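**Student:** need a structure here:
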Amino acid sequence: MSATTLDTAVSKRVDYSEAENQAALVAVKAHLITGFLVFLLMMLAGAAMRAAQSNMMPVEAGLFYQILTLHGVGVVGTAGIASTGVLWYFLRQYVPLSTKIFWLNFGVFLAGVVIILGSIFIGKYGGGWTFLYPLPGISLGAWSTGAAAAFLLGLLIIGTGFLILYLDMGRAILSQYGNFGRALGLTQLFGKEPVNPYHPATVVAGTMVLIVNFIGIAVGAVVLVMMLVNLYNPEFKPDALLVKNLIYFFGHVFINATIYASVVAVYELLPRYTGRPYKTSKVFYAAWFAIVFMVMAVYPHHLFMDAPMPMWAMITAQVLSYGSGIPVLVVTGYGALMLVYRSGIQWNTASKLLILSMFGWAAGVIPAIIDAMVSVNRVLHNTLWVPGHFHFYLLLGLLPMIFGFTFYLLNGKKEGKTPLTEKLGFYSYLIGGLLLALTFLGSGAHSIPRRWAVHMEEWVPYAQWGTLAATLVVLGVLLFTIRVLTALPKAPEPSV
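**Tutor:** The predicted model follows:
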């Protein structure tokens, strides 16, 4: 396909001034640089926990659970802000987004982060990022009510910033497409409009993320307020199972939305490396429409151990868990392979990371599906199998999408000679990430529990392998971060 034809296929863009584009690029770079720095710190925290479990580094149990809380909330929050940078960069090319509101969310996010850090390291809060009721208010003296409240308030503040950003996204999409159904391609799916193969995949993905994450964060805000009221008015006792449902609905939707936001990098960038457009179709629209409901309905697979849960919810969760990753993953993975096949793709760090993300997403969902089988879940759910599955698709699926987009901004489409920091960083990250995920899965298969600060002697070898793997991951991200910090700020925006 000629470059002219490809440009035509992706050229339906909103007109901005040069100054507006430069301001937007600076804002996106700020999101990505922050993401790299915080991801690196969170990976150091993860490596420290693995080293503590392997008896290679002494860490007091209370501090371990503070680090565990920081690691969980830090990775999830940073995935949210970095993936938003990816989605926002491409979505603004099709709908008129506000850079000021983009910055506002970033500032609100940082304010919430500061409060959360204070709650953990000053207030010594260590109740986990899932803040399951009634643990935040019953610490047996490990942390104060104020520390728990600060943690919950920090999350609430961060959520408020995201809700404001999503309101702006909704305004922009509605102004351009009239309604969310048209933006999702439903009018084409159901025959109300002819199929347009160049309807932007980014708009479809962005609309899906907007819908599910707005609902998820709103639910999270409700449960956070309920728990804050309980902290200072213990007579107010919400139903524990209801609260757990609300928390896991919020958490599951939010972390899954990060990968659905980041996958637009695949839709937008692989065509630029292969010279072939990514075409949408009725199958594509149907897949994204299905996942709107699936990603919100599947969360009860986290609650299989809760006997009072209604049977219909458990059955629904198990059935949907088998298929929730299939619709979008299949159309995205298959589409990516068809773009690459015999395309003469330009291989550089960005394109290699994007292809790695397809593998990580596809392979990482398999352990999740296995854990979602009730008979297996009863044995594996409270083991390191669960960190194995989410480290697999986060380290090898989600983050390579974000990293790949960053290196696209840094290097553009050029092939040329890959800098040594990028080359060593890629292979260190790939080997370390794969080894870490497999070590977690192997530990879970041998019934080693998760969330334990101290490991029994027979578990220590697994933790030692995990420490080695985590060290390789940290090294890879450190090399990536050095390259990003030194080159990204002054890198010009790549041409289409």
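
**Student:** going forward, measure contacts and count neighbours with C-alpha atoms only.
**Tutor:** Noted.

**Student:** which parts of the stretch 151-300 of the chain are helices?
**Tutor:** All helices of the stretch 151-300 of the chain, identified by DSSP state H, counting those that start in this stretch, fall at 180-183, 186-189, 201-232, 240-262, 264-274, 282-297.

**Student:** nearest to L396, out of the ones you listed?
**Tutor:** Relative to L396, the nearest member of those by Cα to Cα is helix 240-262, separated by 11.3 Å.

**Student:** could you tell me the angle between the closest one and helix 282-297?
**Tutor:** 150 degrees (axes from the mean of the first three to the mean of the last three Cα atoms, to 10 degrees).

**Student:** want to put them side by side, so please do this one too:
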Amino acid sequence: MTTNSDIVNYSDTENRSALVAVKTHIITGFLVFLLMMAAGATMRAAQGKLAGVDDSLFYQIMTMHGVGVVGISGIVGFSIMWYFLRQYVPLNLKIFWINFYIFLTGVVIILASIFVGGYAGAWTFLYPLPTTSLGVWSVGAAIGFLSGLLLIGVGFLILLLDIARGLLSRYGSLARALGVTQLFGKDPLDTHHPTTVTISTVVLIVDFIGIAAGAVALIIMLINAVNPEFKPDPLLVKNLIYFFGHVIINAAIYSSVPAVYELLPRYTKRPYHTSKVFYAAWFVAVFTIMGVYPHHLYMDFPMPAWAVIAGQVLSYCSGLPVMIVTGYGTLMMVYRSGIQWSTPAKLLVLSIFGWAAGGIPAVVDSMMAFNSVLHNTLWVPGHFHFYLLLGLLPMIIGFTFYLFSTPEDEANPPLIEKLAVYTYVTGVLMLVLVFLTSGAHGIPRRWAVHMDPWVPYAQWGAIAGVLVTLGLLLFAVRVFTKLPKATDPALEYSRH
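**Tutor:** Have a look, this model is predicted:
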């Protein structure tokens, strides 16, 4: 059983240094998310003929927007998971920083390849597009983009190895950390087993495999870029890329979920007890997260039928175990708890709604009959903006406000916080509705120029994008004004 005596003890200096590291990740995340939202609103304004953006620049912005959102979601999500996990297992602060510096180096290389080299092949870098641009960008720009991604992946793999070391040093095996030994009766049920440890083990397994697959694809494409005589199987490379892409963005969400499990019990004054149902749900998640990606490849007719069918079936089921456990657990913690609806509490509960509801359009798109008419439309940005902006971001913002708040702030949130919540939520719901409606009407995604009937949708999307950006900006202003007052590590370690 995990008790207070099982919590890893650190010195005040270690806690202070760790807190600075986490806050640095969070502040960087806010700045990058603001930039990515501004880029998204700009693209929608260009499609709506409200802003003059050169077509080549549009696709460069689109590439930056995609890779930027995925990358910053991953690194901020990991910082949340790392913050809570280090309470239960020993983690190396230097490696945490190393990953951050590697990430920044990779970002600089990628930005140079895009805005200096002109690379505009989207963040999915599907073979053979990066090296066959018809002269729009050079092979050197493609090599820079692919190398920057590979470098960022190496940084994440190093951090994951340290997480694995910490888990193994404490629990002896990943099965015990995951709770599988309790699930199958090898160990007695421990209802106090940290939820963060179980979730972190899931993220470790799927993200390590996913990033490794992405690294293989990147290395194959880099070899092809240097030696064009080497021609890999396009379908194999596409499978590797979409397996990597699907896993890494889902892992970004899952790595942020500990904020819900760790913080909501503190606001509701109700502990969350693990159970065999909890362990079973997260054990199943290991396989569903990795197994659903073929729903991205329905239109690739050479794909084996069994893989496509498995992708569809698993897509139906993928979100149910974890979402039922997390959603039901959230409702039970909140119901008649007398919870004080501070800004972090509102955002954490909102994140569960966004995570669950955002998955519904994704399941619809994973059905073959719908996928054949929806997958290359704006329906797809609709579903992933839904669960990123109303699922992932509220987890991140809620955690941030917890990290930077004093008890007085939480008891009496100022007007700017309330305004930020309503502006942000209104903007996101409007943005998602425009995306999904556009997709239902067959408006394609990734097109810089829109036909006249599509323009009004893009214009409403631009307005919604501005509202979303404004909402996050209000959150950021509040966080930055709190920053000078939230430098004492005892501020939130004393809450544990």
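
**Student:** closest to L87 of the first structure out of the helices of the stretch 151-300 of the first structure?
**Tutor:** helix 240-262 (5.4 Å).

**Student:** which residue numbers in the second structure go with the closest one?
**Tutor:** Aligned using TM-score structural alignment, helix 240-262 of the first structure spans residues 234-256 in the second structure.

**Student:** same question for stretch 21-40 of the first structure.
**Tutor:** Taking TM-score structural alignment, stretch 21-40 of the first structure hits residues 15-34 over in the second structure.

**Student:** superposed on the second structure, what's the mean shift for stretch 30-43 of the first structure?
**Tutor:** Its matched residues in the second structure lie on average 0.2 Å from stretch 30-43 of the first structure after superposition (mean Cα distance after the TM-score superposition for the first structure).

**Student:** under the alignment, what does I81 of the first structure map to in the second structure?
**Tutor:** When the second structure is aligned by TM-score structural alignment, the residue opposite I81 of the first structure is I75.

**Student:** now do the contacts for that match.
**Tutor:** If a contact means Cα atoms under 8 Å, 6 or more residues apart in numbering, then I75 of the second structure has 25, 100, 252 as its contacts.

**Student:** burial of N15 of the second structure, as a residue count?
**Tutor:** Other residues near N15 of the second structure come to 17 when the count uses other Cα atoms under 10 Å.

**Student:** can you check the one 5 residues further on too?
**Tutor:** Other residues lying near V20 of the second structure total 15 when counted by other Cα under 10 Å.

**Student:** which SSE is it in?
**Tutor:** helix 12-47 (DSSP states H and E).

**Student:** list the buried residues of that helix.
**Tutor:** Within helix 12-47 of the second structure, the residues that qualify as buried are 15-16, 18-19, 21-23, 25-27, 29-30, 32-47, counting by 16 or more other Cα atoms under 10 Å.

**Student:** what's the neighbour count on the closest residue to H252 of the first structure other than its chain neighbours?
**Tutor:** Spatially, and ignoring its direct neighbours in sequence, H252 of the first structure is nearest to Y299 (6.0 Å; Cα to Cα, 6 or more residues apart in numbering). Neighbours of Y299 of the first structure under the rule other Cα under 10 Å: 25.

**Student:** one more: M57 of the first structure?
**Tutor:** What M57 of the first structure shows, counting by other Cα under 10 Å, is a neighbour count of 12.

**Student:** how about it, what's its partner in the second structure?
**Tutor:** Checking TM-score structural alignment: M57 of the first structure goes with A51.

**Student:** quick check: that match touching F58?
**Tutor:** No. Contact criterion Cα atoms under 8 Å: A51 of the second structure and F58 do not qualify, at 10.9 Å.

**Student:** what do we get in the first structure for S318 of the second structure?
**Tutor:** Using TM-score structural alignment, the equivalent of S318 of the second structure in the first structure is S324.

**Student:** hmm, that match is touching M294, no?
**Tutor:** Yes. Assessed by Cα under 8 Å, S324 of the first structure is found in contact with M294 at 5.7 Å.

**Student:** of those two, who's got more company?
**Tutor:** Per other Cα under 10 Å, whichever of S324 of the first structure and M294 has more neighbours is S324, with 24 against 19.

**Student:** and A111 of the first structure, which of the helices of the stretch 151-300 of the first structure is closest to it?
**Tutor:** Closest to A111 of the first structure of the helices of the stretch 151-300 of the first structure is helix 201-232 (Cα to Cα; 16.7 Å).

**Student:** what's the average distance of that closest one to the second structure?
**Tutor:** Averaged out, helix 201-232 of the first structure is 0.5 Å away (mean Cα distance after the TM-score superposition for the first structure).

**Student:** what's the angle from that helix to helix 264-274?
**Tutor:** Inter-element angle recorded for helix 201-232 of the first structure and helix 264-274: 150 degrees (by the same axes, to 10 degrees).

**Student:** buried residues, helix 201-232 of the first structure. List them.
**Tutor:** 201-210, 212-221, 223-224, 227-231.

**Student:** and what of stretch 190-201 of the first structure?
**Tutor:** 195, 197-201.

**Student:** break down the stretch 351-496 of the second structure into its strands, ranges please.
**Tutor:** With strands called from DSSP state E, counting those that start in this stretch, the stretch 351-496 of the second structure shows none.

**Student:** just to revisit the earlier point, map the residue nearest to H252 of the first structure onto the second structure.
**Tutor:** In the second structure, Y299 of the first structure lands on Y293 (TM-score structural alignment).

**Student:** list the contacts for that match?
**Tutor:** Contacts of Y293 of the second structure (Cα under 8 Å, 6+ apart): 242-243, 246, 311.
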